[in-house]
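Engineer: model the structure of this input:
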Amino acid sequence: MLGLTGVLLALLLGLVILQFCKFQWTAKRLPPGPTPLPIIGNLWTVKFQLHHETLMQLARTYGNIMTLWAGQTPLIVLNGYQAVRDALVSNSENFSDRPVTPFFKLFANEKGIIVSNGHTWKQQRRFGLKTLRDLGLGKKGLEWRIQGEAQRLVEFIYSLEGRALDPKRCLMNSVSNVVTAMSFGHHFPLDDKLFLQLIESTDSVANFFGTHWGQLYDAFPWLMHRLPGPQQQTMQHLEFLRSFVMQEIRHHQENPSGDPQDVIDFYLDQIAKTKDDPTSTFNEGNLMQVLIDFFLAGTETTTTTLQWALLYMVIYPDIQDKVQKELDACVETEVIHYEDRKRLQYTNAVIHEIQRCRTALPCALPRQCVKDSTVQGYWIKEGTIIVFNLASAHCDPNHWDAPDTFTPTNFLDMDGNFKSNEAFLPFSAGHRICMGEQLAKTELFIFFTSLLRAFTFRLPQGVTEVNMTGIFGTTFKPHPYQICAIRR
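Structural biologist: Predicted coordinates:
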């Protein structure tokens, strides 16, 4: 028996040594990085999470282009504006694929827009962009819906009469209702139970990828799929989203409208138009995933940014006061329009500075190298997974006057006029730039200005400190907090 145990231990040790040698051999052809451990790679080094701040710390040792191992899989991590830009913009087509990771496969099975590739991605994205335009993106039609939700949010907060609230739920409900109206043709009451379950499921699925559990799932899917843990709850939430969306699709099929009014209408028309085209990817499976993609992408980052926005206003009351004075002086109409940003130079700068300091999607979603490429002298093999640390571009001292300080002057010139900065990349760049960038910009501006025009935000009595470290998942959220909205 001892002899058998000894053989098994020797075999195990031999496998570990073999794995270590494999890491070392492969690493010779990759950018530098911390030494990986057998089986888990560098997951221990990064505490099982690709946190943007951890990646920036490692970059000080290994450079702005480095290699980390997620289990058996090497990841090339790009830090700093120049490295990120060279890959996202100069080599955009070469880095335009999504990796088919275990969680991405579970989430979409290569359907929809966010994590699909090739012909499917091109057709679905082209449809998404056209439909957004048809529904009024960049025009008064969609802006009117955003203004209506902003007003409903203001009225809800009015009803609290200054009592402390955690703004996450009401912000998320309001932002989500813009997407539901656009996708399904109707919105929900803010206290609707089904809607609240939809919000909870959206939050769970959208943030799972970036958590410790998400990284473990991708490294060891065969094990994590069977073990108890948060991943099981996320799978249940994903099934709820699919069921909810399919009910909406069935309702549209059973009650056809005349002219298309929402995403489902436009998509069902597209299925009918292309039914005889063998190259078409328009079908119910892709429709369901496109709707889930719209909902997740259109809700999470905008809600998170607005949470940070209100938190920054209570921390910097002088900046809040300056925004409100500019709103009072420059906006005379009852409803705020996106066009007003051209006159609200300081307010516009504040919104951009919030996005810079607390990038909602700090590491974007990973890409995959389409063909052998070179970035700043490093050869990257076809099929390699790339991680873009967008937050590091927002802290790059070569491109920002005050990279470590929250100051709207990062976006203002000497005359106090708004100025853009090429290193500002909250929506990524290149072929995979956020499809809903214009929608998100419009929402952020109208929701933020509507709230600041109606209320002054303060910490509840007795609260003197605020936790600004944030919670890292797929998005970078603030810790739960409460504020008081005092009617102006």
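
Engineer: drop to CA atoms for contacts and neighbour counts, all remaining ones
Structural biologist: Fine.

Engineer: need the longest helix for the chain.
Structural biologist: As assigned by DSSP state H, the longest helix anywhere in the chain is helix 284-315.

Engineer: Proceed likewise with the subsequent sequence, for comparison:
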Amino acid sequence: MDFGLSLASYFVLIFTLLYILKSWKKSHVTNFPPGPRCLPLIGNLHLMDFKKPHEIYLGLAKKYGPVFSFQMGTQKMVVLAGYETVKEALVNNAEDFGERGVIRILKKMDNGMGVISSQGENWKVMRRFTISTLRDFGMGKSTIEEKIAEECVSLNKYFASFKGKPFESTMILNAAVANIIVAILLGYRMEYDDPQFKRLLDLTNENIRLLGKPMVSLTNIFPLLEYFPGSHKTILKNAEELYDFIRRTFVEYLKNLDENDQRSFIDVFLVKQKEEAGSPHSYFHNENLTKLVRNLFSAGMETTSTTLRWGILLMIKYPHIQEKVQEEISRVIGSAQPMYSHRTQMPYTNAVIHEIQRVADIVPLNLGHLTTRDVTFRGYSIPKGTYIIPLLTSVLRDETQFEKPEEFYPNHFLDSKGNFVKKDAFMPFSAGRRACAGETLARMELFVFFTSLMQQFTFSSPLGPNNVDLTPITGITNSPKPHEICAVPRN
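Structural biologist: The predicted structure follows:
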């Protein structure tokens, strides 16, 4: 008998038994939420469709109710479905459900730093600093609105250059939206044809796409798979290249830092770092800075630009709605530059943008949460440290909150007199303690970019509206399939 082979088999057996024991212990929590029966080692993986996991959870919610369990490998999770359930957890019990769930690939990328996947005091400090600094640089104010308006000019010029002929809009919309957060982070915008800018966008786009790959999901569940080739290694390699750029950038900023003239987010962080240089417990160190800047660049670009792509696609699919939007723009704004303040006079356009966000369902699974203590929730016992999925897609498609949840129907956000109506179940930015820190900026960007594009162009498809495919590519976000559009100038 080969001694090496026997030893390897022994370790595999021990590892397997430990997995089964861990799985058994987690599955025997008294009064844990119900869920499908688990298999040894894989849990409920045999039920999962990695191309559309949110659809699997929606189906299970119909069978097991709005609070149910699901097991990925040995990790027992709790899924929350429907507006009332998600609100009760994230808003009414914000502290109990307010920690960030650990996703292995994100943990390896960010090492628990930054703001998206960090936890505890680091997250509190970085989130507070981020929101405060974004506000100082104009989030929600006219100063940042002017930057968006200026970017609209460049974006419109690019669209007009095709003279109504078909083109693919993904990269240019990414670049335009990214330039707003770049202006805050670095203190200047970047040209669309800048090779460095294009590289940063490519790296970020590829990572967003790869994060939804089955191999990455499986690696998050079974750590041993990290040692095999796959998309997870490309993600980490891309992240490191992004970090190298950020490190080089803030090192240069440090050389020319003027504490009395802070022109960028990085400047403000570096000044804070100097102020706390003597503190052994300061969170303002270089690693947090690199992770925080990458977080903001990725989050500040991806969801907003993807929503705009959905918006254009939906206007092509429903040209009568596009015409009504353009009629309101002409009547209220005319040829003036659209500004965020115009939304109060434009209920239909505002409703259309909200409905685009609802139907686009950009982050259907939300980002995972974690219970901070043992919780009794809706009659079930959920232990401390349980991974929670607040199923945002179930909120945005809740039939008790939206009359036609499966349709694109702007009247969801209009009353009988045509006035705009807010909906509590409108949660594309999540809710509670972990709601998107840049929500105010994203809302402003969406309105100004979308309205400006609709003012300047009529959009169509070379294939015609009836052949527009609204089937999403599901990864960590829901994005449209690659498609060409025609932007015909209106003047």
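
Engineer: still on that earlier bit, helices or strands up against the next helix or strand after the longest helix of structure 1?
Structural biologist: The first helix or strand that comes after helix 284-315 of structure 1 along the chain, using DSSP states H and E, is helix 317-330. In terms of contacts (3 or more CA pairs under 8 Å, 6 or more residues apart in numbering; DSSP states H and E), helix 317-330 of structure 1 is packed against helix 284-315, helix 345-357, helix 437-454.

Engineer: now the longest one: which residue numbers in structure 2?
Structural biologist: Aligned using TM-score structural alignment, helix 284-315 of structure 1 spans residues 286-317 in structure 2.

Engineer: now that stretch on structure 1. Mean distance?
Structural biologist: Mean deviation of stretch 286-317 of structure 2 relative to structure 1 after superposition (mean CA distance after the TM-score superposition for structure 1): 0.7 Å.

Engineer: the aligned partner of residue 114 of structure 2 in structure 1 - how many residues pack around it?
Structural biologist: Structural alignment (TM-score structural alignment) places residue 114 of structure 2 against residue 112 in structure 1. Neighbour count of residue 112 of structure 1, defined by other CA atoms under 10 Å: 28.

Engineer: over to residue 182 of structure 1?
Structural biologist: Residues near residue 182 of structure 1, counting by other CA under 10 Å: 23.

Engineer: tell me how far the closest residue to it other than its chain neighbours lies from residue 268 of structure 1.
Structural biologist: Spatial nearest neighbour of residue 182 of structure 1, chain neighbours left out: residue 262 (5.4 Å); criterion: CA to CA, 6 or more residues apart in numbering. Here the criterion is CA to CA, to the nearest Å. By it, residue 262 of structure 1 lies 10 Å from residue 268 of structure 1.

Engineer: helices or strands up against the helix or strand that contains residue 391 of structure 1?
Structural biologist: Per DSSP H and E, residue 391 of structure 1 falls inside helix 390-393. Applying 3+ CA pairs under 8 Å, 6+ apart, one finds that helix 390-393 of structure 1 contacts helix 52-62, helix 81-85.

Engineer: what number of residues lie near the closest residue to residue 236 of structure 2 other than its chain neighbours?
Structural biologist: Distances taken as CA to CA, 6+ apart place residue 109 nearest to residue 236 of structure 2, at 6.1 Å, with adjacent residues excluded. By the criterion of other CA under 10 Å, residue 109 of structure 2 has 18 neighbours.

Engineer: my read is residue 109 of structure 2 is in a strand, agree?
Structural biologist: No. Using DSSP: H, G, I helix; E, B strand; the rest coil, the secondary structure at residue 109 of structure 2 is helix, not a strand.

Engineer: that one and residue 288 of structure 2, how far apart?
Structural biologist: Applying CA to CA, the value for residue 109 of structure 2 to residue 288 of structure 2 is 12 Å.

Engineer: one more: residue 358 of structure 2?
Structural biologist: According to CA to CA, residue 358 of structure 2 stands 33 Å off from residue 288 of structure 2.

Engineer: and if you look at residue 396 of structure 2?
Structural biologist: Counting by CA to CA - residue 396 of structure 2 and residue 288 of structure 2 are separated by 33 Å.

Engineer: between those two, which one's more packed in?
Structural biologist: Using other CA under 10 Å, the more surrounded residue of residue 396 of structure 2 and residue 288 is residue 396, with 25 against 21.

Engineer: name the nearest residue to the more buried one, ignoring sequence neighbours.
Structural biologist: Among residues not flanking residue 396 of structure 2 along the chain, residue 358 sits closest, at 5.7 Å (CA to CA, 6+ apart).

Engineer: give the aligned equivalent of the one you found in structure 1.
Structural biologist: Checking TM-score structural alignment: residue 358 of structure 2 goes with residue 356.

Engineer: and for residue 156 of structure 2?
Structural biologist: Match for residue 156 of structure 2 (TM-score structural alignment): residue 154.

Engineer: ditto for residue 415 of structure 2
Structural biologist: Under TM-score structural alignment, residue 415 of structure 2 pairs with residue 413 in structure 1.

Engineer: need the contact list for the nearest residue to its match once chain neighbours are set aside.
Structural biologist: Once flanking residues are discounted, residue 413 of structure 1 sits nearest to residue 419: 6.1 Å by CA to CA, 6+ apart. Contacts for residue 419 of structure 1 (CA atoms under 8 Å, 6 or more residues apart in numbering) come out as 411-413.

Engineer: residue nearest the middle of structure 1, spatially speaking?
Structural biologist: residue 361 (4.2 Å; CA atoms, centre = their mean).

Engineer: burial count for the match of residue 358 of structure 2?
Structural biologist: Around residue 356 of structure 1 there are 24 other residues, counting by other CA under 10 Å.

Engineer: could you measure from it over to residue 126 of structure 1?
Structural biologist: Remark: distance between residue 356 of structure 1 and residue 126 of structure 1 (CA to CA) = 29 Å.

Engineer: ditto for residue 375 of structure 1
Structural biologist: Applying CA to CA, the value for residue 375 of structure 1 to residue 126 of structure 1 is 28 Å.

Engineer: check residue 294 of structure 1 too.
Structural biologist: Separation of residue 294 of structure 1 from residue 126 of structure 1 (CA to CA): 14 Å.

Engineer: which of the three states applies to the closest residue in space to residue 315 of structure 1 that isn't next to it in sequence?
Structural biologist: Leaving aside its sequence neighbours, residue 315 of structure 1 sits nearest to residue 466 (CA to CA, 6+ apart; 7.8 Å). Under three-state DSSP, residue 466 of structure 1 falls in the coil class.

Engineer: identify the residue of structure 2 aligned to residue 466 of structure 1.
Structural biologist: With the correspondence set by TM-score structural alignment, residue 466 of structure 1 lines up against residue 468 in structure 2.
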